[in-house]
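Build me a model from this:
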Amino acid sequence: MSSSFLPDNTENGTDFRTEVYKLLIIALPIMGAQLAQSGMAVADTLMTGRLGADALAAVALGASIWTPLFLFMAGVMLGLTPFVAQWQGENKPEKTGPFTFQGFWLGLAMSLISIILISFHTYVLDLMSAPVHLYDLVSDYLLGIMLAFPAIGLYQTMRSYTEGLGLTKPVLIISVIALLINILANAVLIFGWGPIPALGVLGCGIATAIAVWSSVIMMWLNIRYRSRYQQTTPFQHFSLPEPRILNTILQTGLPIGVAIFFEVGLFTTIALFIAHLGTTQVAAHQIALNVTSVTFMIPLSLAMALTVRVGHSLGEQKRKHTDDTAPEAVYVSRRITRFVAITGIICTVIASGFTASIMFFLPESIARLYTADTEVIALAVTLLHLAAVFQLSDALQVSASGALRGYKDTKIIMPITLVSYWVIGMGLGYVLALTDIIVPAQGVSGFWYGLIAGLSCAAILLCWRLRKTAS
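Predicted coordinates for the structure are as follows:
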């Protein structure tokens, strides 16, 4: 990249080291919070597994129903972050509180819709051809989860608000405490303790609800009583739902939520397609998917931080050049924010290059952590090699998407991900995996070749869009 494209203007605070530091200060707590959030799912799996295969299967089936809805909600609420970040950069705190309060109404509305959709879970289980004897267990688990959804709507609003301000450490601390609460509540409610009866999978769902509601209380206390939030707090701006503001949040957040839903749905559909290929292929796919799900937290966290940095930069430059419309001033302003975006992308690619190297050079060691079955290990090694290849494409597409969110240019993300994931990724993957049209059927490996193609397409298109937006 030319020096003209990567400015190094230390007097404007845009040198590479300074920008990397600013990005990591925001990103590292987010990364820890994401890993703690993933840890709740791991704890649920490990602890319900002690009840037997049926309980474990019920939690897995229930999670496949409610997790996409949760991720969709979280994606939509990310629509708050770039607005808060830009106003923070502009030093206009008075705009943040009233705007954020409307997010509570949106979060609660989506929670209600999610609860209604979850209540029809038996129809989804029918489509998945799930064992009938598991239906009651899944229903028990999801009953507890439904209690958590109003809290999810409230918490995601407050999280997007505080991350938009660049205050990410509270999110980390609260996430770790919530993980500990979840583990303790699981131990008590799943297996029983003293006068509290063993509730099994119902207890697991209720434990999740307790952990999420605890997060809401902790975040509320953090915002209510810390002085750093006083100028922007949403709690002093109660108002009825305002369609104009809700529509503004949805215009930015809905494409993000739908894009996340597309990606989650892609992996769920692949799992359904390979179910009949045998336990070896399913197990190897699950190992590779589990590894990539964990490593994806690194680029995802950097991308979320990049949204905040781009928003802050846009606001700062707007504040500095409010009365200066000279072409040179406008050019410098755009150049500085573009530098922020490119720096974030470079950091994300470097981090993903590290995880890709581990997958590529140590795949067998990774696979042996999950199983001793030699056939599963051999296929998992192949899939981990393919996963290493798409780490860089994944890093490019998620970081470019994060930068576009900072620019509030999110509408384009939805059609790009739809075409890339479903038309190219799933289409090519299906042809390579289950047909002999191009080459002899590759089995599960074919779907992973499709993922490489789909993520690469998304990376190219999103980077192209970012270049246009940032120019």
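
For the rest of this, base every contact and every neighbour count on C-alpha atoms.
Will do.

ok, Gly389 touching Ala453?
For the record, residue 389 is Val, not Gly. No: using Cα atoms under 8 Å, Val389 is not in contact with Ala453, being 10.4 Å away.

Between the two, which has more neighbouring residues?
When Val389 and Ala453 are compared for neighbours, Ala453 comes out ahead with 21 against 18, by other Cα atoms under 10 Å.

Report the contact partners of that one.
Contact analysis of Ala453 by Cα atoms under 8 Å, 6 or more residues apart in numbering lists Ile424, Gly425, Leu428.

In a helix, it, correct?
Yes: applying DSSP: H, G, I helix; E, B strand; the rest coil, one finds Ala453 inside a helix.

Give the other helices and strands that the top helix by length along the chain contacts.
The longest helix of the chain (DSSP state H) is helix 327-361. On a contact count with 3 or more Cα pairs under 8 Å, 6 or more residues apart in numbering; DSSP states H and E, helix 327-361 meets helix 16-48, helix 297-320, helix 374-406, helix 444-470.

one more to line up against the first:
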Amino acid sequence: MVQSLFTKEKTSKMMIVFLPILITQLGLFAISFFDTFMSGKFSPVDLAGVAIGTSLWLPIYNGCSGILLAVTPIVAQLFGQRTKPQYIREAVMQSIYLALIMSAILIVLGFAFLNSMLDFMNLEQEVKRIALEYLIALSFGIIPLFVYTVLRCFIDALGRTSVSMFITIVALPVNIAANYAFIYGKFGLPAFGGVGAGIASSITYWIIMIIAILITAYVHPFSQYGLLRSLPRPSLKEWSNTMKIGLPIGMAIFFETSIFAAVTLFMSSYDTITIASHQAALNFASFLYMVPLSFSMALTILVGQEVGANHFKRAREYSLMGIFFAVGFSCISAIILVLFRDQVAYLYTNEHDVAILTAKFLIFAIFFQLSDALQAPIQGALRGYKDVNVTFFMTLLSYWIIGLPAGYVLANFTSFGAFGYWIGLIAGLAMGATGLSLRLLIVQRRMKASN
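Next up, the predicted model:
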């Protein structure tokens, strides 16, 4: 069984799709890191303003862009069916229209309610100003960012993930250079401080969109689909098809990303050392999550293509392979964390007390990322089958109905203290992974029976 599962052909195809996605995700992680890091070097107030702005923007962005991730399984299945190029073109172009509408709605809502939201947070006046202006600057890049998201999903769905990797590799130095220029006031520009990070991000988003447009227009095999050569009539039916798949994906991602903002808010009652240690451990756990997330995205592509071609046995084999690789990596990283958690903690701080507590939080991060290694690739496989509703409900259940309430009880009514929030989330995530595993088995058996 193992020998037939890990054939050279399937393993090679998995790695060809997975590795560029991983490099792309690490590049996007690095862009976010440099925004925060370079703003912090300007001043602590600018760091705080950018941190507040980012904490508001990321859950909303992840939720909205999650809707557009529906393009990947839609195009992957059409590609697997070897359908005519015009059908894929129609699906992608209608998704671009949807991206433009979502961008416009988000910008209008932001300008209507953003100031009131920041007032409600009772921030220092200068921190509020920086957060507000940072988000306003960022808003000029929402349209190109969402259009690029659709184009990236189209590119990836064809299995050409190395192209998205190339775009990200180009974007990273552009973003760093723009941050340097606008944050610190170089090359004759005024020093905008943290607001400059928003300007730099918007410029970067426009550049990556333009690069993606040029690639899809002039580079084979993308050029054969004729994207943007003419504008088809808007189709409410196509928008509805995308939303049926995308909305549950977007909501699931929103629930997943916003839970950490909620935990951070609850932990604000603890001392500075505890909060700093929690954030450091959470940042490293987010870094490790890039691997199972990348396997998840790879499985959406590979499973979607095989399902579209009615190769249900191969789709099942790719699902098992992706889960095996993700869990295997997590076991290796868990061993490394057990042995070197103190050294990892000191990467984030020179303060002894913070490092000691961070090392303790990293023990819980081990169990957290082991559960992630199971649930993330399963989510990706289910998306490849276009089965997304159960994932949405399981994410809501595992994080918000089980994880957060259990964490609150453990943190406030037991001796676990701040660690209780991590234990609660781990328990919820483990239950979610179990539920998703059962769902994947049901979907695969249903597909097998229908074949």
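
ok so, going back, put together JSON lines for the helices and strands packed on helix 327-361 of the first structure, with distance to Trp213 of the first structure on each row.
JSON lines is the format used below for those (distance: least, Cα to Cα, whole Å):
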{"stretch": "helix 16-48", "distance to Trp213 of the first structure": "14"}
{"stretch": "helix 297-320", "distance to Trp213 of the first structure": "23"}
{"stretch": "helix 374-406", "distance to Trp213 of the first structure": "28"}
{"stretch": "helix 444-470", "distance to Trp213 of the first structure": "36"}
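
circling back to that earlier point, where does the helix or strand that comes right after the longest helix of the first structure end up in the second structure?
Where DSSP states H and E defines the elements, the next helix or strand beyond helix 327-361 of the first structure is helix 363-368. Using TM-score structural alignment, the residues of the second structure aligned to helix 363-368 of the first structure are 341-346.

What are the contacting residues of the matching stretch?
In contact with stretch 341-346 of the second structure (Cα under 8 Å, 6+ apart) are residues Ala280, Ala281, Leu337, Ala355, Ile356, Thr358, Ala359, Leu362, Ile363.

one more time with 10 Å
277, 280-281, 284, 334-337, 347, 351-352, 354-363 (Cα atoms under 10 Å, 6 or more residues apart in numbering).

what comes up buried for it?
Arg341, Asp342, Val344, Ala345, Tyr346 (16 or more other Cα atoms under 10 Å).

Check the mean deviation of that stretch from the first structure.
With mean Cα distance after the TM-score superposition for the first structure, stretch 341-346 of the second structure departs from the first structure by a mean of 0.6 Å once superposed.

who wins for neighbours among the contacts of Ala453 of the first structure?
Neighbour-wise, these (other Cα under 10 Å) top out at Gly425, 26 neighbours.

residues contacting it?
266, 417-419, 447-458.

Which position in the second structure pairs with it?
Per TM-score structural alignment, Gly425 of the first structure is aligned with Gly403.

Check Phe354 of the first structure too.
Under TM-score structural alignment, Phe354 of the first structure pairs with Ile332 in the second structure.

go on, Asp140 of the first structure?
Using TM-score structural alignment, Asp140 of the first structure lines up with Glu133 in the second structure.

Could you find the closest non-adjacent residue to that match?
Spatially, and ignoring its direct neighbours in sequence, Glu133 of the second structure is nearest to Val195 (5.9 Å; Cα to Cα, 6 or more residues apart in numbering).

now the one you found: how far from Thr272 of the second structure?
25 Å (Cα to Cα, to the nearest Å).

quick one on the thing from earlier: Provide the secondary structure category for the match of Gly425 of the first structure.
helix.

Which residue range of the second structure does the helix or strand containing Thr280 of the first structure align onto?
For Thr280 of the first structure, the element it lies in under DSSP H and E is helix 279-295. Here helix 279-295 of the first structure aligns to the second structure at residues 272-288, judged by TM-score structural alignment.
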